[in-house]
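Asks: Mind folding the following:
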Amino acid sequence: MEPRVELFARIRRDSRVESLGIRALAKRHGVGRNTVRQALTSAEPPPKKPRVRSAPRLGPFRAEIDQMLRADLEAPRKQRHSAVRVAEVLVERHGADVAPSYSTVRNYVRARRAEIAAERGSVAADAVVPQEHAPGEEAEVDFGEVWIVLAGVRTKCHMFIMRLSHSGRAVHRVYSTQSQEAFLEGHLEAFDEFGGVPTRHIRYDNLSSAVRRVVFGAGRVRDENERWILFRSTAGFDPFYCIPGVEGAHEKGGVEGEVGWFRRRRLTPVPEVSSLAELNERIREWEAQDLNRKITGRPRTIGEDFEAERPFLAPLPAERFDPGLPLYPRVDRSALITVRQAKYSVPARLIGRKVRVSLRATELVVFDGRTQVARHERVVERYGQSVQLDHYLEVLARKPGALPGSTALARARESGTFTSAHEAFWAESRKVNGDAAGTRELIDVLLLHRSLRASDVIAGIRAALSVGAVSADVVAIEARMHANGSTLGMHHPHQQPEPVEHRVISLTQRRLTDPAAVIAGLPKDTRPVPSVTAYDELLKRRKKPGKSPAESEGTTA
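Replies: A predicted model of the protein is given here:
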């Protein structure tokens, strides 16, 4: 059929060019005279009337369906009639041959539910009112599930997002858990990125990290977690808790949409990383790129709106809140503590004592009083371990035979902290000094890492091995020389330093190799031969003054 716009154009043209009458135009174009009159009146055809189906079988049941929908206004949200249930009730009461079809009931319920709600002064559940957000006043927070390939293993993680409502600037951080420590650490990361805190409130779901219990019938009142209250009081902002369930999702629709957008655009396909720290570093780069993005319907970029919003944020608190969960485990005889079904090593001197632990989203910090004694990356897997070789050196100095098969050594080799230089020194030291003494020399070298940089110690090991020295004292001297040479700034930044020749002579090497060959490498000694003649004078007995030799030799009783 010819489109009505083109038909009207042809009728109007024939009337204008050929001056045809209504009857002739209707006959030429095969339409009624009322259509011709409409075309001559307006070039735009009138809208078609929607087709209204009578649904004769529905008529007797309209009042019954309306009664069900009115009863739903007083019923709990999850126990209201769906269209499927309404159709089933009609079939149960009146039989399938009499009751209307499901599609007829569904269309009627869809339209009638909103009308009945309006009659009672209510509105439809999906009705929303557009909002304006003043700069610096509001933000929204949410968690979203994400999958990543972490160190070769497909792992489910949780992405924390805080989004400023005015500018749309958002901060995303991925954690292994959705616990309170991740929740608090995400806030601190976001506040640092924003350079301030929203002045009015931040919108939340009823997360267990903040809310212990929803007080139904009391509006927005919540029974909050005590540590959460302490945190928001320190930071200086108020929470706004959304309606529980899907009904309250629209109250923080900005961050809800941000979760899906970021997951589709940035985390698809599934990213492969060696650690969460690596992933979060990538996310920082993506966030910087997103500052140049425009949100649909806004004339300026996110970065431009954020720069205008930044001055309206409240300043950061003077005291930084510790997001870690405080725990007090006891150190077992293996110098391990157990936290959330994972084990972490601490210095062996703390065996049998209780220590204070700050369990954070990505790490675990151990304190002895106010002194930090250990720091570990948080273990994700259940029953996992994080063991550091440095924590067992004092024990291994007394039990050197325990080192080769120790878990601490295996973990140090896996992490790369026990390098090929350490392996070479250990092998040469055992060859020269024996297993026990050679291992103790290695342990003395490992203790140097507590006061010197690892690069300096490794340089000292290589310098000592280059001349056959397997003494921890020689390694210490060479390591300090390397540290002084690298920190004193003796070379121009664009000038390559000249290689340093290490002239180390080992006494052990002197004993085990040809003395002439070793001494030949020493500079000529021009000092006089040492003499002990002056000390021999002290051995002579002094004579007492005023007595003869005979008197001094004889004595009287």
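
Asks: going forward, measure contacts between C-alpha atoms and count neighbours the same way
Replies: Will do.

Asks: Which helix or which strand is home to Val518?
Replies: Using DSSP states H and E, the element containing Val518 is helix 515-519.

Asks: in a strand, that's where Ala87 is, yeah?
Replies: No: judged by DSSP: H, G, I helix; E, B strand; the rest coil, Ala87 forms no part of a strand; its state is helix.

Asks: Check the burial of it by counting its neighbours.
Replies: 22 (other Cα atoms under 10 Å).

Asks: Next: Arg263.
Replies: Neighbours around Arg263, by other Cα under 10 Å: 17.

Asks: Would you tell me what helix or strand it is located in?
Replies: Going by DSSP H and E, Arg263 is part of helix 253-266.

Asks: Give me the distance from the helix holding Val518 to the chain's centre.
Replies: 60 Å (Cα atoms, centre = their mean, to the nearest Å).

Asks: Stretch 424-437 now?
Replies: 44 Å.

Asks: ok so, going back, how about the helix holding Arg263: buried residues?
Replies: Buried residues in helix 253-266, counted by 16 or more other Cα atoms under 10 Å: Gly254, Val255, Glu256, Glu258, Val259, Phe262, Arg263.

Asks: And for Leu20, nearest residue in space, chain neighbours not counted?
Replies: Asp14 (6.6 Å; Cα to Cα, 6 or more residues apart in numbering).

Asks: which element is that neighbour on?
Replies: Using DSSP H and E, Asp14 falls in helix 4-18.

Asks: and after that helix, which helix or strand comes next?
Replies: Next along from helix 4-18, by DSSP H and E: helix 22-29.

Asks: Which strands and helices lie in contact with that following helix?
Replies: Judged by 3 or more Cα pairs under 8 Å, 6 or more residues apart in numbering; DSSP states H and E, helix 22-29 is in contact with helix 4-18, helix 33-41.

Asks: One more sequence to fold, the one below, so I can look at both together:
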Amino acid sequence: MKYRLKEQPTKAGARAGFSAATAYRIEQDPRPPSQKKAPRERRRPDPLAGIFDAEIVPLLQSAPGIRPVAVLDEMLRRHPDLPCNVRRTLERRIRDWRALHGEDRDVMFRQVHEPGRLALSDFTEMDSLAVSVAGVALEHRLYHFRLACSGFEHAHVILGGESYVALAEGLQNALWALGGAPREHRSDSLSAAFRNLEPETRDDLTTRYEALCVHYGMQPTRNNRGIAHENGAIESPHGHLKSAVRDALLLRGSNDFVELEAYRRFIDEIVGRINARNGKRIEAERALLQPLPAQRTSDYEETRVYVTTTGGFVLRKVFYTVPSRLIGHRLRVRLYDDRLELFLGSTALMTLQRGRPGPNGKHGHVVNYRHIIHALRRKPMALLNLVYRDQIFPREAYRLTFDRLLEQLPERAACKTMVELLSLAHERNCEAQLAQALEQCLADGQLPDLEALRSRFEAKSASLPQANVQLASLRDYEALLDLETEVAA
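Replies: Below you'll find the predicted structure:
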């Protein structure tokens, strides 16, 4: 067309590499071929022509949130002769109608995250991954912490609910691993942090959570209740973290862990790899964080319990056993998410694994047979109808052995034999080895031979080595005295 401004069609076409016929055709119609193509017309009758405007549009106007599949079911009910393969056509037609005439939709506003300003916390369920510890399904969730700007993450395994103790422990672990504190900490409407009394109430922080944020110089905030996408900087990484854990479990080849600490280390390794990918951004933001205080604040609940004559105490609908010498004493208990620390006055006594109530509000039991075995030996028949009988057995082999004893022996003999077996495991410190011996007896269909087991695990007296001492002659000492006299002279 540039040559055509000065030349005839044949010369301009020749210069451009066209034939004369093409040059005259372009002269008559300068449109490109893509614009000359006729629009595609319908090749078959429209199955929705008679009902879309008359029936479907009024339905969409009266119920804006209705799904297209529900509209299809209703149309098939009204018009049985409507073809079943019209679903995709109906969905496209409804989508186009809503784009032109539908309601306004919510808009997500992307935010600029200032370094060192915002961190977010939330809990996420992990039961779908079917993780187990020592063959027992682990019901747990993860506390998830994340910096909105650099993407630093921290995860902590939580065995209980979304309590203040779990929030405080996980948050402080994250801050000390990060090496600084942001200026603002955001969460959703956690009951551990907010009382959630009224939507209009702003100052509804729990006292402990407010003190925790003050200790680290953070301003506590939250998103609007029921609007999770406002915390998108933590909600979306939930899914990425779960996917990373799921992939790592598949690569590992097993969802079972020997102990809980092994699973915690497994989670830490995954989160560490995620942080390594964002290492440069994390280091840049770490320089803008607030310095940490001199020490952590309390991340536990403290209460007092009374040790009853049952050899233990009840706390949060869970019965815990302690050594019987503590009966009648009041103990100070620090309650963590996964453990209890016991104090008598200011003296630390022991740490117990934290238990959880059973289903339907039933009381739970955390029992250590070593605490009560001395008393049970004096009253072996108490084992028969003991409330926490199943929990007293340290391993599954002991429980199965007691069931076998009850089947083949009188109740008194069965209880006495079982108590002696537990006493043997305690006194000889052979709980695991004795469990293996009991498993072998069960496999052979035999009852355990108590005397043989006592001989097998009998404590062997240590033999003292023979020491031959040769006394020096007194003449040697006289020689030393003579030497000292010569030196003095």
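
Asks: Report the TM-score for the pair.
Replies: Remark: TM-score between the superposed chains equals 0.63 [TM-score structural alignment, normalised by the length of structure 2]; 384 aligned residues with a Cα RMSD of 4.8 Å.

Asks: Pull out the buried positions in the helix holding Asp14 of structure 1.
Replies: Buried, per 16+ other Cα under 10 Å, within helix 4-18 of structure 1: Leu7, Phe8, Ala9, Ile11, Arg12, Ser15.

Asks: Those residues into CSV, with extra columns for distance to Asp456 of structure 1?
Replies: Below are the buried residues of helix 4-18 of structure 1 laid out as CSV (distance: Cα to Cα, whole Å):
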residue, distance to Asp456 of structure 1
Leu7, 90
Phe8, 91
Ala9, 90
Ile11, 95
Arg12, 94
Ser15, 99
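
Asks: quick check, nearest of the residues you listed to Val84 of structure 1?
Replies: Leu7 (44.8 Å; Cα to Cα).

Asks: Show me what the closest one aligns to in structure 2.
Replies: Taking TM-score structural alignment, Leu7 of structure 1 has no aligned residue in structure 2.

Asks: And Tyr241 of structure 1, by the same measure?
Replies: Checking TM-score structural alignment: Tyr241 of structure 1 goes with Arg222.

Asks: now do Asn206 of structure 1
Replies: Match for Asn206 of structure 1 (TM-score structural alignment): Ser189.

Asks: Repeat that for Thr508 of structure 1.
Replies: Thr508 of structure 1 maps onto nothing in structure 2, by TM-score structural alignment.

Asks: elements contacting the helix holding Asp14 of structure 1?
Replies: Checked by 3+ Cα pairs under 8 Å, 6+ apart, helix 4-18 of structure 1 has helix 22-29, helix 33-41 packed alongside it.

Asks: Could I get those helices in TSV, plus columns for distance to Val339 of structure 1?
Replies: Listed next are the helices and strands packed on helix 4-18 of structure 1 as TSV, based on distance: least, Cα to Cα, whole Å:
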stretch	distance to Val339 of structure 1
helix 22-29	87
helix 33-41	82
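
Asks: Now render those helices as TSV, adding mean neighbour count and distance to Asp322 of structure 1.
Replies: As requested, those are arranged in TSV below (neighbours: other Cα atoms under 10 Å; distance: least, Cα to Cα, whole Å):
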stretch	mean neighbour count	distance to Asp322 of structure 1
helix 22-29	15	83
helix 33-41	16	76
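
Asks: out of the helices and strands packed on helix 22-29 of structure 1, which comes closest to Leu316 of structure 1?
Replies: Taking those one by one with Cα to Cα, helix 4-18 is closest: 63.5 Å.

Asks: How far does the closest one sit from its chain's centre?
Replies: 68 Å.

Asks: With stretch 416-424 of structure 2 instead?
Replies: Counting by Cα atoms, centre = their mean, stretch 416-424 of structure 2 comes out at 39 Å from the chain centroid.

Asks: Run a quick neighbour tally on the aligned residue in structure 2 for Asn280 of structure 1.
Replies: Residue correspondence to structure 2 (TM-score structural alignment): Asn280 of structure 1 is matched to Arg264. The tally of other residues near Arg264 of structure 2 (other Cα under 10 Å) stands at 15.

Asks: what's the answer for Phe109 of structure 2, then?
Replies: Around Phe109 of structure 2 there are 7 residues (other Cα under 10 Å).

Asks: Can you tell me what it aligns to in structure 1?
Replies: Phe109 of structure 2 maps onto Val129 in structure 1, by TM-score structural alignment.

Asks: do the same with Gly151 of structure 2
Replies: Checking with TM-score structural alignment, Gly151 of structure 2 has Gly168 as its match.

Asks: again, but for Asn255 of structure 2
Replies: Using TM-score structural alignment, Asn255 of structure 2 lines up with Pro271 in structure 1.

Asks: picking up where we left off before, ok, residues contacting the helix holding Asp14 of structure 1?
Replies: Contact with helix 4-18 of structure 1 is made by Leu20, Gly21, Leu25, His29, Val36, Ala39, Leu40, Ala43, Glu44, Pro45, as judged by Cα atoms under 8 Å, 6 or more residues apart in numbering.

Asks: Look up how far Asn280 of structure 1 lies from His172 of structure 1.
Replies: According to Cα to Cα, to the nearest Å, His172 of structure 1 stands 8 Å off from Asn280 of structure 1.

Asks: hang on, I meant Pro46 of structure 1
Replies: Applying Cα to Cα to Pro46 of structure 1 and Asn280 of structure 1 gives a distance of 58 Å.
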